[in-house]
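# next input, structure requested:
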Amino acid sequence: MTVLTALLVYFGWQRNDVMTDRLGIEESILGQSTRDYLLRSVRPALVLLLVIAAGGLIWLQLDRVLAPRIRERGAADRVVRYSLRLLTWAWVLLPLVVFVFGTVSGAFVFTGGQEFAFIAWPLSIGAGALLTYYGMHLRGTVAPDKEPLLRIFVAITVVVMLFWGTSNYATLQGRTLADRLIGNMRGQNEVTVYSSKRLFLTGAGVAEAELPGKNNAYSYRYSGLRLLAHAGGRYFLVSDQWAPGKGAVMVLREKDSALRMEFSRS
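Model prediction:
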């Protein structure tokens, strides 16, 4: 549970960091809490966890067939012999297969294959280490006095590769979210801001209007704004014609009593 929680928090932070960097703002500005990272990471991280669970189920089926065969027929059996060879070199073979797949996909301009290889590369190293460790147990070549150290080193390798694979997956997710926002800014909520004092919100497409009357609760209205994000009790707004590097991101506090905001979709 500790490793899983750490993975979810790290995934949420890394995805946000990549997304905000692509949008041209600093991740810390969002002010998201650990709870925010956890809740926003559960859904996309489920895919990664399901892949790991599926790999574990495949290994259990392999063990169910292979372990009894080794006890009954020994290493002289052809299936056993080749299986043990594959397991022994799994730490090299699995990453090599992923690398070749990614290279071939790149040659044929198959983006999906390259993205899969980008995520699977570190995971294949961890899975290969586990399979090699499993093969050593089947062969009975693990010395009892070295068993604790071997377990520690394998566990460290697997955990590091999990975080590496999670980082790569979060990087792709962050890029996708940022590109979706940039390419579909018109699909974001339109925001109209009413304020009791002048805010000097400026940007291409932003219109400021002074409201008539002396006893109004709000004296100024700002239109032509879009909601970029809502996090940490703050609204992050941009103009209609905003793009990374072209225009500023405006930050308004959610609990500011001098403001009122209206949200709509065009």
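
# hey, let's count contacts and neighbours off CA atoms from now on
Fine.

# tell me what the helix or strand containing Thr157 is packed against?
Here Thr157 sits within helix 147-183, counting by DSSP states H and E. Applying 3 or more CA pairs under 8 Å, 6 or more residues apart in numbering; DSSP states H and E, we find helix 147-183 packed against helix 2-23, helix 111-139.

# which parts of the longest one are buried?
Meaning helix 111-139. 113-136, 138 (16 or more other CA atoms under 10 Å).

# same check, this time on stretch 154-172
For stretch 154-172, a neighbour-count test (16+ other CA under 10 Å) marks 154, 157-158, 160-172 as buried.

# ok, now stretch 41-53?
Ser41, Val42, Ala45, Leu48.

# of those residues, which belong to helices?
Ser41, Val42, Ala45, Leu48 (DSSP state H).

# of those, which is the nearest to Val251?
Ser41 (24.0 Å; CA to CA).

# what is the burial count for the nearest residue to that closest one once chain neighbours are set aside?
Once flanking residues are discounted, Ser41 sits nearest to Gly12: 5.2 Å by CA to CA, 6 or more residues apart in numbering. Counted with other CA atoms under 10 Å, the neighbours of Gly12 add up to 28.

# equivalent analysis for Gly174, please.
Applying other CA under 10 Å, we find 24 residues neighbouring Gly174.

# which one of the ones in helices among the buried residues of stretch 41-53 is nearest Ala229?
The closest of those, once distances to Ala229 are taken by CA to CA, is Ser41, at 16.2 Å.

# my guess is the closest one contacts Thr5. True?
No - using CA atoms under 8 Å, Ser41 makes no contact with Thr5, being 10.0 Å away.

# roughly how far is the strand ranked longest in the chain from the heart of the chain?
The longest strand of the chain (DSSP state E) is strand 220-231. Averaging C-alpha positions (CA atoms, centre = their mean, to the nearest Å) puts strand 220-231 27 Å from its chain's average.

# ok, Ala170 - contacts?
Ala170 is in contact with Phe11, Gly12, Gln14, Arg15, counting by CA atoms under 8 Å, 6 or more residues apart in numbering.

# another for comparison:
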Amino acid sequence: MIDAGTEPEPGGFPRWLPAWAAAIGPVTLISAVLFYFGYVSSRAQYEYFGVDVDVIGLGTRDYIMRSPQPLLVPLLTLTLLGAGGLLVHLLLHRRVLAVLASPSVSDVVRTRRAHQARRITRAAITLGAFLLTSGIALLFAYETLQEWPAYALVTPALLICGASLVAYAWRFADLITAAAPASEAPAPVDADPAPGLRRSARFLVYLLLVTAIFWATATVAQLTGRGLAREVAADPERLPRVILDTRERLYLRNGIVEETQLPNAEHQEFRYRYRRLRLLVIGEDRMLLVPDVWSASNSTIIVPIDESMRMQFQFQNDAP
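Modelled structure (predicted):
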């Protein structure tokens, strides 16, 4: 007996396959986005210590697990802006659209309110176009302003604000047209000489908005990664303390890490011991160690996880 859920369709595929495909698509997209922002944040964080993140050997899961922190501020910001925009839309709907659509309101009042709404819409489009133009001007001025610290945040912020205003003003103008009195309604859409051009313009504005949001979020992720690195450098005590034994001398010249020569003994393969080291991060087959005091002359030590090194992790100085 064949289960109805697995019975093949005429094309030869089980009936549940399209549903699974529809679910897998968004999950894959979300995972890719989380991976990207986790990677951007980690790259900025470990560049502070002079390490290319690709050297560490972190996996996809590691980057996804590191993404919530750099995404926290952008997500909260977008949520608050979305809530504020929804409140503004509800207010305009009650003050404008509800009046235009109400049969109990005279045509004179509805016409006057439609004129006022269109003036506000034109003002919003003008302001949005100005912000968009300013953001695009900053894009073309990249060679001159690329050293400006706020460039990577101000430019996408202008594009986001401008594109949002223009997109919403266009949408609100459509709602006004649909609710306005017949005497105030413009020519039908079929009479528009370039409806395809208008749709293309709206698509480009939406695409610009999504791209600017992605750019701003990536910038925040970079700043978050650099901020995490500075916090670690300012307080290395939060990192695990490591004692490292090696067979060969490391020739560290920073004056912070303490080197001790181990006594010769039978079956003793390790000759040098190093203290005042901290575990920065552990990858698939290697560890990255840093001195427990930050200095511009410090270097990050890459230690393979094999028999060539011997490590001890010390307890914290916090008695139970």
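
# that's a strand at Ile25 of the first structure, yeah?
No - counting by DSSP: H, G, I helix; E, B strand; the rest coil, one finds Ile25 of the first structure to be coil, located in no strand.

# post-alignment, the helix holding Thr157 of the first structure versus the second structure, mean distance?
Following superposition, helix 147-183 of the first structure is found to deviate from the second structure by 2.1 Å on average (mean CA distance after the TM-score superposition for the first structure).

# which position in the second structure aligns with the residue nearest to Ser41 of the first structure?
Aligned counterpart of Gly12 of the first structure in the second structure: Gly38 (TM-score structural alignment).

# same question for Gln188 of the first structure.
With TM-score structural alignment as the criterion, Gln188 of the first structure matches Leu239.

# its match contacts Leu280, doesn't it?
Yes - here Leu239 of the second structure reaches Leu280: they are 6.6 Å apart, a contact under CA under 8 Å.

# which of the two has more neighbours?
Leu280 (21 against 18).

# trace the more buried one over to the first structure, please.
For Leu280 of the second structure, the residue aligned by TM-score structural alignment is Leu228.

# what of Leu75 of the second structure?
Leu75 of the second structure maps onto Leu49 in the first structure, by TM-score structural alignment.

# which residue sits farthest out from the middle of the first structure?
Within the first structure, the residue lying farthest from the chain centre (CA atoms, centre = their mean) is Lys214, at 50.9 Å.

# helix, strand or coil: sort out that one for me.
Secondary structure assignment for Lys214 of the first structure (three-state DSSP): coil.

# what is the aligned counterpart of it in the second structure?
Aligned partner of Lys214 of the first structure by TM-score structural alignment: Glu266.

# tell me how far its match lies from Thr155 of the second structure.
The gap separating Glu266 of the second structure from Thr155 of the second structure is 66 Å, by CA to CA, to the nearest Å.

# kindly report the same for Arg61 of the second structure.
With CA to CA as the criterion, Arg61 of the second structure and Thr155 of the second structure are 32 Å apart.

# what's near enough to touch Trp121 of the first structure?
Contacts of Trp121 of the first structure by CA under 8 Å, 6+ apart are Pro95, Val98, Phe99, Gly165.

# just want the most central residue of the first structure.
Centre-most residue of the first structure, counting by CA atoms, centre = their mean: Ala170, 2.0 Å.

# translate it into the numbering of the second structure.
Under TM-score structural alignment, Ala170 of the first structure pairs with Ala221 in the second structure.

# quick revisit: mean per-residue distance, the longest strand of the first structure to the second structure?
Mean for strand 220-231 of the first structure is 2.6 Å (mean CA distance after the TM-score superposition for the first structure).

# burial check on Leu81 of the second structure, number of neighbours?
So Leu81 of the second structure, with other CA under 10 Å, has 12 neighbours.

# and it, what does it touch?
Taking CA under 8 Å, 6+ apart, we find Leu81 of the second structure in contact with no residue.

# that one sits in which helix or strand?
Taking DSSP H and E as the definition, Leu81 of the second structure sits inside helix 68-92.

# likewise Tyr235 of the first structure?
Here Tyr235 of the first structure, judged by DSSP H and E, is contained in strand 234-239.

# neighbouring contacts of that strand?
By CA under 8 Å, 6+ apart, strand 234-239 of the first structure touches 30, 191, 203-206, 224-230, 247-254.

# show the buried residues in those.
30, 191, 203, 206, 224-230, 248-252.

# which of these lies closest to Glu147 of the first structure?
Of all those, Leu30 has the smallest distance to Glu147 of the first structure: 46.1 Å, by CA to CA.

# residue contacts, that closest one?
Leu30 of the first structure neighbours (CA under 8 Å, 6+ apart): Ala231, Gly232, Arg234.

# turn these into CSV, including distance to Leu150 of the first structure and neighbour count.
Shown next, in CSV, are these (distance: CA to CA, whole Å; neighbours: other CA atoms under 10 Å):
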residue, distance to Leu150 of the first structure, neighbour count
Ala231, 44, 15
Gly232, 44, 14
Arg234, 49, 17
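
# among those residues, which one lies nearest to Arg81 of the first structure?
Using CA to CA, those come closest to Arg81 of the first structure at Ala231, 56.9 Å.

# verify the contact between that closest one and Ile29 for me.
No - with contact defined as CA under 8 Å, Ala231 of the first structure does not reach Ile29; the gap is 9.2 Å.

# the second structure: matching residues for whichever helix or strand comes after the strand holding Tyr235 of the first structure?
Toward the C-terminus, strand 234-239 of the first structure is succeeded by strand 250-253 as the next helix or strand (DSSP H and E). Mapped onto the second structure using TM-score structural alignment, strand 250-253 of the first structure spans residues 301-304.

# average offset between the matching stretch and the first structure?
Stretch 301-304 of the second structure sits 1.3 Å off on average (mean CA distance after the TM-score superposition for the first structure).

# try stretch 154-172 of the second structure
Mean for stretch 154-172 of the second structure is 2.6 Å (mean CA distance after the TM-score superposition for the first structure).
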